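Asker: okay, sequence plus prediction incoming.
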Amino acid sequence: MPLLTTKIPRRPLLRLLSTASGGTTAIESRDQKLNRIADDLLALTKAEREDYSTLFRHKLGLTQWVLAFGLNAAYATGPASEEKKEEKTAFDIKLEKFEAAAKIKVIKEVRAFTDLGLKEAKELVEKTPVVIKKGVLKEEAERIVAKLKEIGAAAILE
């Protein structure tokens, strides 16, 4: 994969040294201008710096390079673009609390969907709040949470 490089033209040192006094004022004004720009950039907020960065890349025509090298698409399209959020597919079921009268029912339900023995399920339920199952599909997780709520436990999806 070729690297993106920019050649910066350099003036020979002798040419800079041999310039007349008129040439030094041009250099000084150029330095002053660059210092002013640098000061202005440093005074920007974080959001303004991100917007400026995007605009600068766009003005330089680097948007196709950003996409080609797999960098963040927000830089290529600008700050007004909406990023696509991936929807979560695997959830963890967390047992928050349960009613004391429903403890046996909760243990039985936990055993039913975790394949744990009676002792392990009892120890797991007694550690509340605890994640009781990880990496469950959304439909199955919602069904399990609904069943736990029905028997008197409070469970959430994470």
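Answerer: Perfect, thanks for sending it.
Asker: CA only for contacts and neighbour counts going forward, please
Answerer: Noted.
Asker: now do the strands in this structure.
Answerer: 90-98, 130-137, 153-157 (DSSP state E).
Asker: for the longest one, buried residues please.
Answerer: Of the residues in strand 90-98, 91, 92, 93, 94, 95, 97, 98 count as buried by neighbour count, 16 or more other CA atoms under 10 Å.
Asker: circling back: with distance to residue 29 added, can I get the strands of the chain in a markdown table?
Answerer: Formatted as a markdown table, the strands of the chain follow (distance: least, CA to CA, whole Å):
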| stretch | distance to residue 29 |
| --- | --- |
| strand 90-98 | 60 |
| strand 130-137 | 63 |
| strand 153-157 | 62 |
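Asker: how many other residues sit next to residue 152?
Answerer: 17 (other CA atoms under 10 Å).
Asker: over to the one 5 residues further on?
Answerer: Using other CA under 10 Å as the criterion, residue 157 is surrounded by 18 other residues.
Asker: before we move on, what about residue 80?
Answerer: 8.
Asker: distance of it from residue 35?
Answerer: Using CA to CA, to the nearest Å, we find residue 80 at a distance of 30 Å from residue 35.
Asker: here's the one I want to compare it with:
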Amino acid sequence: MSHCAARCATRSATRLLNLTRALSTEARGQKIERIATELLDLNSFERHDFTVLWRLKMGLHRYGAPVAGMTMPSVGAAARAEAGAAAVAEKMAFDLKLEKYDAAAKIKIIKEVRSFTDLGLKEAKDLVEKVPCVLKKGLTKEEANPIMEKLKELGAAVVLE
């Protein structure tokens, strides 16, 4: 093969390689564009789910620390506040917290705490004495209301969290 023919073959191969790179770069650009469009089409709940999944996949979920810049840029403060309000409205499980009680009713309150928990006398007494404390976790409002009413009648201040 002559020097000129070899040079032309090299140029052709270089052009072909550059064309292949340009096509793969263009395909990557189209892929990125498609992903960005799909992300922008998500509603706020789906965006939240995506960011949680992204954090888990990237290993950024340690200690539940929020990572700066991980929220979608198109989600405004109003949308995040709306999503937070919806999450609060949807809360189904509450914790029953004893904040304070009348010292004269301590024994009655301990007996009442034993009636709706699986605690023994000593454990219930220790729990009541650690005021403020959570008496029971994961209650619905329907389950918690009768307990709250009974404890309030006995002279305790209780709240749902």
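Answerer: Great, that's in hand. Quantities reported herein were computed from a predicted structural model and do not represent experimental measurements.
Asker: once they're superposed, tell me the TM-score.
Answerer: Once superposed, the chains reach a TM-score of 0.54 (TM-score structural alignment, normalised by the length of structure 1), with 101 aligned residues with a CA RMSD of 3.0 Å.
Asker: quick one: map residue 149 of structure 2 onto structure 1.
Answerer: Using TM-score structural alignment, the partner of residue 149 of structure 2 in structure 1 is residue 146.
Asker: ugh, typo on my part, it should be residue 120 of structure 2
Answerer: Using TM-score structural alignment, the equivalent of residue 120 of structure 2 in structure 1 is residue 117.
Asker: return the residues in contact with the residue nearest to its match when sequence neighbours are not counted.
Answerer: Residue nearest to residue 117 of structure 1 in three dimensions, not counting chain neighbours: residue 111, with 6.6 Å by CA to CA, 6 or more residues apart in numbering. Taking CA atoms under 8 Å, 6 or more residues apart in numbering, we find residue 111 of structure 1 in contact with 117, 118, 121.
Asker: any idea how far residue 91 of structure 1 is from residue 111 of structure 1?
Answerer: 19 Å.
Asker: same deal with residue 46 of structure 1?
Answerer: 34 Å.
Asker: ok, residue 3 of structure 1 next?
Answerer: For residue 3 of structure 1, the distance to residue 91 of structure 1 - CA to CA - is 41 Å.
Asker: cool, and residue 128 of structure 1?
Answerer: Distance, residue 128 of structure 1 to residue 91 of structure 1, by CA to CA: 18 Å.
Asker: same question for residue 34 of structure 1.
Answerer: Taken as CA to CA, the span from residue 34 of structure 1 to residue 91 of structure 1 is 52 Å.
Asker: what helix or strand is the residue nearest the centre of structure 2 on?
Answerer: In structure 2, the centroid-proximal residue (CA atoms, centre = their mean) is residue 52; its distance is 6.8 Å. If you go by DSSP states H and E, residue 52 of structure 2 is part of helix 44-58.
Asker: all helices of structure 2, in order?
Answerer: Secondary structure of structure 2 (DSSP state H): helices located at 3-40, 44-58, 77-89, 106-116, 121-129, 141-153.
Asker: and the lengthiest helix in structure 1, what's buried?
Answerer: Scanning structure 1 for the longest helix, with DSSP H as the assignment, gives helix 21-42. Judged by neighbour count (16+ other CA under 10 Å), helix 21-42 of structure 1 contains no buried residues.
Asker: what stretch of structure 2 does it fall on?
Answerer: Going by TM-score structural alignment, helix 21-42 of structure 1 lines up with nothing in structure 2.
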